[in-house]
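A.B. asks: Let me see the structure of the following:
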Amino acid sequence: MTGPVAPVAGGGALLLWITGLGTIAVAPLVPHLHHGLGTAAGEPLSGLQLFFSQGVILLVSVLAAGLVTRSVFQGAGAGARPPRTGQGLAWAAVAFAAGPVLSAAFGEHGALDATMAFAPLLFAALYLCPRRPFPEVLRQLRIILRCYVWGSLLSILVAPGWAFLLPAQGEGGRDFLGLGWGQFMGLAPNPNHLGPLMAAALLVEVTPVGRWRGRAIHAAAALLALTLTQSRTGWICAASVFFVHGAWGRTVLRRQLLTVFGGAAALMVLMAAPVQAALARLAADPMYGGFNGRTLAWRLAYDEFERNPLFGYGPTMFSPAHRLELFGTTDHWIGQAHSQVMQSLGASGLIGFAGLCLLVSSLVVQARRASAHTSGLSTALVTLLIVACTTEAPLRALGGLSAAVLLLTVVWCVLLHGTPFATSATQEPSDVP
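C.D. replies: A predicted model of the protein is given here:
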């Protein structure tokens, strides 16, 4: 049986490599956000840039389709189906993906778009491939995330004006650190996209599985990138994991010590004059009382849900056409509901919300099953993802290669390859941490 299974397993590794490195290669072409314009700045891709971006996405799609097709034909043969875990999670993901499709097909706005098939196809291929030893998958994820981390930090030297969210002339920008640099975006189009991904990269580095040289340096680089984002979403994600979940240490003493030292460090930061000045500006800002304007996005999304409780507005909610209808201009800062719950309710109605609840529940269950074997990484990553869903909508706009797709790919692979049952049939005892 190992004969026909091995090529597919290798195909799964290849798919992960192409997805991760392809995301990094395409990232510099993606327009970045800047103050003074509510949407991503820059002209649409054209020429060689468009050809390269579409070529990478097509390569991922073709490889994923080939792996899905081969796995289906192998499964039809007697005794050819490899052992898999996470079937409940896979069906929950199908239910979640069905929400936008049904909303687009039967709702009042929007039609089915070919890009909607990209994420289901990618994650189906990663699921259908045979499981590999968790240390092997973790090593691959570490290399991919290190490339993203160091590529982002390199952009500071190569293109600092592009790498930071700089305030427009006459406008104040967020500057908690007092450096005058603005918010760090790196290879991501938005600081709030980079923050959770850098928190995930930090978690992957500090997980005590495998022995790789330079882990402290790479962890420090991820922490530096996370800090420079000045993204409250990213910071809250990291704080939720390290101070609530406790994935950094397995003993009560280590958790207590880290809590004490972390609290002391936080007090020292709050005593810094630039931080106090930034907090004072926030307190005086009328948007601060509305969660930096997010309450407006929440209300608008909920209004669409009330208009069509079953299907919502459709996947094109807060698209340029919808923003023009709401605000009279397409250049408005609201491009999403800034909450995955409100995004699902407003865009897909009760059908989308039911799929979201099922997916989150399955993520938690699968994370708990894999927690011991992954040294807490699975539960830490799911905690991070759930926290990110409170102020952002990371499960939307997955029609191509992006920071959100890479983050979900990391979570998906850790959950699928990190369960004891998944590795017991293929992993030698010496590989188990």
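
A.B. asks: hey, let's count contacts and neighbours off CA atoms from now on
C.D. replies: OK.

A.B. asks: Give me the helices and strands touching the helix or strand hosting residue 224, please.
C.D. replies: Element membership for residue 224, per DSSP states H and E: helix 215-229. Where contact means 3 or more Cα pairs under 8 Å, 6 or more residues apart in numbering; DSSP states H and E, helix 215-229 is packed against helix 134-158, strand 183-184, helix 191-206, helix 232-240.

A.B. asks: Could you check stretch 311-331 and say which residues are buried?
C.D. replies: For stretch 311-331, burial by neighbour count (16 or more other Cα atoms under 10 Å) applies to 311-318, 320, 322-323, 330-331.

A.B. asks: and which of these is nearest to residue 15?
C.D. replies: residue 315 (27.0 Å; Cα to Cα).

A.B. asks: Give me the distance from the helix or strand harbouring residue 278 to the chain's centre.
C.D. replies: Here residue 278 sits within helix 273-284, counting by DSSP H and E. Relative to the chain's own centre, helix 273-284 is displaced by 29 Å; criterion: Cα atoms, centre = their mean, to the nearest Å.

A.B. asks: Another sequence for comparison is provided below:
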Amino acid sequence: MMRKKAGTGMLHWIFPAMIFLAALEMFLSGRDLSQQYLQLLQTGESTRHPLMTIAQRSVSVLLLVASVEQIANHFALRRPTPSATLLIAFVLYWVCTVASPALFGANPLIGHEYMYSLFVGVAACLVGPAEWQRILRSARDALFLLMLAGVLVAPFKPGLVMDVYYSQGLIPGLPRFGGLTAHPVTQGMLAQVALLVLWCMPYQRRWLQRAAWVLGLAVLYLAQSKTAWASFIACALLLLAVRGGPRLWRRMSDPRQGGFGVLVLLGLVVGVAGLATWVLVGDAFGRASELADTREAAQLMSLTGRDRIWVIAVEEWQRNPVFGYGLTLFDSAYRAAINLPHATHAHNQFLDDLARSGAIGASALVIYAAVLFGLALRGARASGGLSLALFLAVALRSVSEVPLSLKGYGTELVTHLLLITTLAAASAQRRTEPRPQAMRYGVA
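C.D. replies: Next up is the predicted model:
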């Protein structure tokens, strides 16, 4: 029996498949994005298009086949596990946040849809550098095609992809672009991830690379998600530091280029002096006090009402401290009972795991996050900074969303899996790099 070579599997197809399924569901939903809040008031389950049943079953089969093939191929080739720590931490996190509340939560519920994330996640933990390159290209192309499809649909069905009555943006009257995603915030997050991947995996054709940057930045701006804007700026600065920091430091420490180091330090001094002048002379604290009294500041302090949802999540954990409420928390019936139709989850990764899976799930989240951060830091050089950028994007989004949720598969799982594959590939790459020999006194 012929063995398959590494990097020839089907795992890279799961990213376009999940993105296509989410886009198809939005396209067939016939929604009006400007009336999304009123649609959430409906307590009953919405009717799905018959085509979605066929499409979802097909994608589910593809996910299982691609994952099983990846796992079987890994053992058939007797390849070393890129990071046993990552694999163990992921399985532990799935067991504590999915299996445990499904079996032992206050409202237990067992379903086959909870198994897909386990198989796909384990397969992602076994990805090598060659497979990672194909995965990045596949995810990059799918994300930009998703944005392009939303833009092309806009002239024909504007209400489907834009909130034309949005009035809280920087430019009054500018519609908010949600594209073929569930929400403009989701579109902003996916645009951010697409740009980060494009940065590290650029197109070879220059015109295509420039067009992709224009499309991605335009969609990121029109999504009008301030969280996505701030996150992209932070991730971009981190990528610049990782990819250009060593070269910058070498230039600053080179005695032959002393003028460059003096110029950089002078710029820092001017920046700090300018900030101090604004604080002391420009009455920065007085302006901040005036801003705190505005309606926008009140929404910011409450994170647009998310503080109420957080209180409910904590109360559910107090009633079920060990195994939590269960995976059905914040379903349509629960949202109707608490009169918060927009509360599809706890809007915070830690509180969501705490309420759904209790102290066991929250503890597993802390361990899993620590492992992800450690591996992202160690794999920063091997991944060109993408490991740290993706981790930072997920960490920032975890403040108000649930990007690490493993209940099912969808657009949120795309970023999570990209992070896992990047960490696995970086760990595998580090295994092949020659380790520096230890220096001993008197021996070179």
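
A.B. asks: re earlier: in terms of secondary structure, what does the helix holding residue 278 of the first structure contact?
C.D. replies: Counting by 3+ Cα pairs under 8 Å, 6+ apart, helix 273-284 of the first structure packs on no helix or strand.

A.B. asks: again, 10 Å this time
C.D. replies: Helix 273-284 of the first structure sits against helix 252-270, with contacts defined as 3 or more Cα pairs under 10 Å, 6 or more residues apart in numbering; DSSP states H and E.

A.B. asks: what's the helix it packs on packed up against?
C.D. replies: Against helix 252-270 of the first structure (3+ Cα pairs under 10 Å, 6+ apart) you get helix 273-284.

A.B. asks: Could you look up the SS state of the closest residue in space to residue 319 of the first structure that isn't next to it in sequence?
C.D. replies: Of all residues beyond its chain neighbours, the one nearest residue 319 of the first structure is residue 335 (6.7 Å), with distances taken as Cα to Cα, 6 or more residues apart in numbering. What DSSP: H, G, I helix; E, B strand; the rest coil gives for residue 335 of the first structure is coil.

A.B. asks: how about the aligned partner of residue 335 of the first structure in the second structure, what does it touch?
C.D. replies: Aligned by TM-score structural alignment, residue 335 of the first structure pairs with residue 344 of the second structure. For residue 344 of the second structure, the contact set (Cα atoms under 10 Å, 6 or more residues apart in numbering) comprises 40, 309, 329-332, 334-335.

A.B. asks: what does residue 108 of the second structure give?
C.D. replies: Applying Cα under 10 Å, 6+ apart, we find residue 108 of the second structure in contact with 99-102, 323-328.

A.B. asks: do residue 413 of the first structure as well
C.D. replies: Residue 413 of the first structure neighbours (Cα under 10 Å, 6+ apart): 16, 123, 126-127, 131-132, 134, 137-138, 141, 378.

A.B. asks: That one maps to what in the second structure?
C.D. replies: Counting by TM-score structural alignment, residue 413 of the first structure corresponds to residue 421 in the second structure.

A.B. asks: State the helix or strand in which that match lies.
C.D. replies: Using DSSP H and E, residue 421 of the second structure falls in helix 411-432.

A.B. asks: Near the residue nearest to residue 120 of the first structure when sequence neighbours are not counted, how many other residues are there?
C.D. replies: For residue 120 of the first structure, ignoring the flanking residues on the chain, the nearest one in space by Cα to Cα, 6+ apart is residue 97 at 7.0 Å. The local packing of residue 97 of the first structure (other Cα atoms under 10 Å) involves 20 other residues.

A.B. asks: hang on, residue 97 of the first structure packs against residue 354?
C.D. replies: No - taking Cα atoms under 10 Å as the definition, residue 97 of the first structure is not a contact partner of residue 354, at 11.1 Å.

A.B. asks: residue range for stretch 209-227 of the second structure in the first structure?
C.D. replies: Under TM-score structural alignment, the match for stretch 209-227 of the second structure is residues 215-233.

A.B. asks: got the contact list for the residue mapped onto residue 126 of the first structure from the second structure?
C.D. replies: When the second structure is aligned by TM-score structural alignment, residue 126 of the first structure is paired with residue 124. Residue 124 of the second structure makes contacts with 11-12, 67, 70-71, 87, 118, 131-132, 416-425, as judged by Cα under 10 Å, 6+ apart.

A.B. asks: try residue 221 of the second structure
C.D. replies: Contacts of residue 221 of the second structure were listed using Cα under 10 Å, 6+ apart, and they are 176-177, 188, 191, 228-229.

A.B. asks: Any chance of JSON lines for those residues, columns distance to residue 28 of the second structure and neighbour count?
C.D. replies: Converted to JSON lines, these look like this (distance: Cα to Cα, whole Å; neighbours: other Cα atoms under 10 Å):
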{"residue": "176", "distance to residue 28 of the second structure": "20", "neighbour count": "26"}
{"residue": "177", "distance to residue 28 of the second structure": "18", "neighbour count": "32"}
{"residue": "188", "distance to residue 28 of the second structure": "21", "neighbour count": "30"}
{"residue": "191", "distance to residue 28 of the second structure": "22", "neighbour count": "26"}
{"residue": "228", "distance to residue 28 of the second structure": "26", "neighbour count": "25"}
{"residue": "229", "distance to residue 28 of the second structure": "29", "neighbour count": "18"}
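
A.B. asks: Go through those and name the one nearest residue 354 of the second structure.
C.D. replies: Distance to residue 354 of the second structure, by Cα to Cα, is smallest for residue 228 among the contacts of residue 221 of the second structure, at 24.8 Å.

A.B. asks: Residue 185 is in contact with the closest one, correct?
C.D. replies: Yes - using Cα under 10 Å, residue 228 of the second structure is in contact with residue 185, at 7.3 Å.

A.B. asks: ok so, going back, and the very next helix or strand once past the helix holding residue 278 of the first structure, which stretch of the second structure?
C.D. replies: Sequence order places helix 294-307 as the next helix or strand after helix 273-284 of the first structure, per DSSP H and E. The aligned range for helix 294-307 of the first structure in the second structure is 306-319, by TM-score structural alignment.
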